[in-house]
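Asks: Okay, structure incoming, though there's no sequence with it:
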């Protein structure tokens, strides 16, 4: 009997990702778990929006509560779509959220996983923090904060939304979709994705990740000048490459760990 492509892809990647236990969780259970994992980031973003919107609520076309509700719903729906894409397509191209999957399945993988994903995630977080600190010295004047970040709303947005929700949106959703599409087009869905296709998916998702930071940069700088755009694209693409590599090699949880730690370790120094 001919093996299914997704089975072949997963088997070939087993040496790089955490081994999942027998009896992997049903898709809907994994989807709900990952969506709940990203939801605190959605709440953090809405909370951070409250003070500036409240200060100018007289200019809002609809009540403040409606603006906040719509903003939260929009992000929550985007998160749900990204989670669904990953749940449906990641197993076909050998990508996984191995720790969450092992936990839901109740298998031994949940206990054996840390050696496979935690240490790479920690090293990735240290490298990411060092990169963010180094970048801060080269930041255009318009993007340099007047003081170190101490506002709890900003901190939570960076840790919860940046570290967790963004990884679900960009890596679990976008990177998985890009890799699956390239695999279907180039290899016609046969065998495991080639290393070149994985590299393309990591790069594309990293660039899209960087582009997604331009609106925030514009709000902070007032205008998207060439130095601002170059700084944002180079800085975020570099970290996106690291997070994408961790996702491909060690699983989603390694990328999340690196992203959260990069922010947590660098914030006191910025």
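Replies: Thanks, I have it. Since the structure is predicted, the reported quantities are computational estimates derived from the model, not experimental observations.
Asks: hey, let's count contacts and neighbours off CA atoms from now on
Replies: Fine.
Asks: Setting aside sequence neighbours, what's the nearest residue to the most centrally placed residue in the chain?
Replies: Central residue of the chain (C-alpha atoms, centre = their mean): residue 167, 1.0 Å from the mean position. With C-alpha to C-alpha, 6 or more residues apart in numbering as the criterion, residue 167 has its nearest non-adjacent residue at 6.2 Å, and that residue is residue 256.
Asks: Count the neighbours of that neighbour for me.
Replies: Residues near residue 256, counting by other C-alpha atoms under 10 Å, number 29.
Asks: From residue 22, how far out is the residue nearest to the centre of the chain?
Replies: Look at residue 167 and residue 22: by C-alpha to C-alpha, to the nearest Å, they are 26 Å apart.
Asks: Report the contact partners of residue 180.
Replies: 89-90, 92-93 (C-alpha atoms under 8 Å, 6 or more residues apart in numbering).
Asks: any idea how far the closest residue to residue 57 other than its chain neighbours is from residue 52?
Replies: Distances taken as C-alpha to C-alpha, 6+ apart place residue 64 nearest to residue 57, at 6.2 Å, with adjacent residues excluded. Using C-alpha to C-alpha, one obtains 11 Å as the distance from residue 64 to residue 52.
Asks: next, the one to line up against it:
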């Protein structure tokens, strides 16, 4: 059993390292020329611009990990990795549960591709199903599958449940459903800036972007609540695999 400070510091910095890999991939994978065309960034060198891109996500990552590590276990939202790093002895890795999470994530990704086709007549956007280049795939796996889950599920969802428990003094299932719904909608809204760089944000574009991503966020949040953080991460990665696989099959 580690000391109380080590129980927070050790998992915090391990998760920070893993989450920062996603930020590095995000920074290196950006099309700097395309960003400059948006005229939304200062006239600085490419290296400085890449750094500026990840400043805000890094702050959110630090906050999310801090909240998750400090409050997650208090409100029943678990992480197998965090428990192990604290010196606790959780059950062995739930391989079958992780495999099920991957299947759920893949299936949800397939549903999103179908729903995306419904919006196709009104939008001039590429389908979510597409074969990525190497940098895009790395960003999807590292930033999407790990960094975003640390910020949105481990951080925001945990914080919402913790606040709700302070208000209602209990933790009924409705509290978790409310927290995962709010975090899912915010997850969807976080994709609007990237969409705005491709197409004007009309009501149908906003509905499509927030709605489809919120659907994914609901699944990830439910897995986080019922199974643990790592299951949400696996499902998130499997969703992108579904996008790529369907594209290859078409």
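Replies: That came through fine. Bear in mind that the values here come from a model prediction, so they are computed numbers and not experimental data.
Asks: Map the residue nearest to residue 167 of structure 1 onto structure 2.
Replies: Correspondence of residue 256 of structure 1 to structure 2, assessed by TM-score structural alignment: residue 233.
Asks: cool, residue 104 of structure 1 as well?
Replies: Using TM-score structural alignment, residue 104 of structure 1 pairs with residue 85 in structure 2.
Asks: Tell me which residues touch that match, please.
Replies: Residue 85 of structure 2 touches 7, 10-11, counting by C-alpha under 8 Å, 6+ apart.
Asks: do the same with residue 238 of structure 2
Replies: Residue 238 of structure 2 neighbours (C-alpha under 8 Å, 6+ apart): 102-103, 105-106, 109.
Asks: Of the contacts of residue 85 of structure 2, which are still contacts in structure 1?
Replies: For the contacts of residue 85 of structure 2, the subset whose aligned partners also touch in structure 1 (both residues aligned by TM-score structural alignment, their matches' C-alpha atoms under 8 Å) is 10-11.
Asks: Mind putting the contacts of residue 85 of structure 2 into a markdown table with secondary structure?
Replies: Formatted as a markdown table, the contacts of residue 85 of structure 2 follow (DSSP: H, G, I helix; E, B strand; the rest coil):
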| residue | secondary structure |
| --- | --- |
| 7 | helix |
| 10 | helix |
| 11 | helix |
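Asks: Give the buried subset of the contacts of residue 85 of structure 2 as a ChimeraX selection command.
Replies: A single ChimeraX command selects the buried members of those (16 or more other C-alpha atoms under 10 Å):
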select :7,10,11
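Asks: what's the distance between whatever residue of structure 1 lines up with residue 152 of structure 2 and residue 250 of structure 1?
Replies: Using TM-score structural alignment, the partner of residue 152 of structure 2 in structure 1 is residue 170. Using C-alpha to C-alpha, one gets 16 Å for the distance from residue 170 of structure 1 to residue 250 of structure 1.
Asks: the more surrounded of the two?
Replies: The residue with more neighbours, out of residue 170 of structure 1 and residue 250, is residue 250; 29 against 22, by other C-alpha under 10 Å.
Asks: Mind jotting down where the strands sit in the stretch 1-150 of structure 1?
Replies: With DSSP state E, counting those that start in this stretch, there are no strands along the stretch 1-150 of structure 1.
Asks: ranges for the helices of it?
Replies: 5-12, 27-55, 64-89, 98-105, 109-112, 114-138 (DSSP state H, counting those that start in this stretch).
Asks: Take those and write them to CSV, including distance to residue 193 of structure 1.
Replies: What follows is those, written out as CSV (distance: least, C-alpha to C-alpha, whole Å):
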stretch, distance to residue 193 of structure 1
helix 5-12, 7
helix 27-55, 22
helix 64-89, 13
helix 98-105, 19
helix 109-112, 24
helix 114-138, 21
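Asks: Out of these, the one nearest residue 226 of structure 1 is which?
Replies: helix 114-138 (14.2 Å; C-alpha to C-alpha).
Asks: Could you give the residue range in structure 2 aligned to the helix or strand just after the closest one?
Replies: Heading C-terminal from helix 114-138 of structure 1, the first helix or strand you meet, by DSSP states H and E, is helix 152-156. Helix 152-156 of structure 1 lines up with residues 134-138 of structure 2 when matched by TM-score structural alignment.
Asks: what's the mean distance for that stretch versus structure 1?
Replies: For stretch 134-138 of structure 2, the mean deviation from structure 1 after alignment is 1.7 Å (mean C-alpha distance after the TM-score superposition for structure 1).
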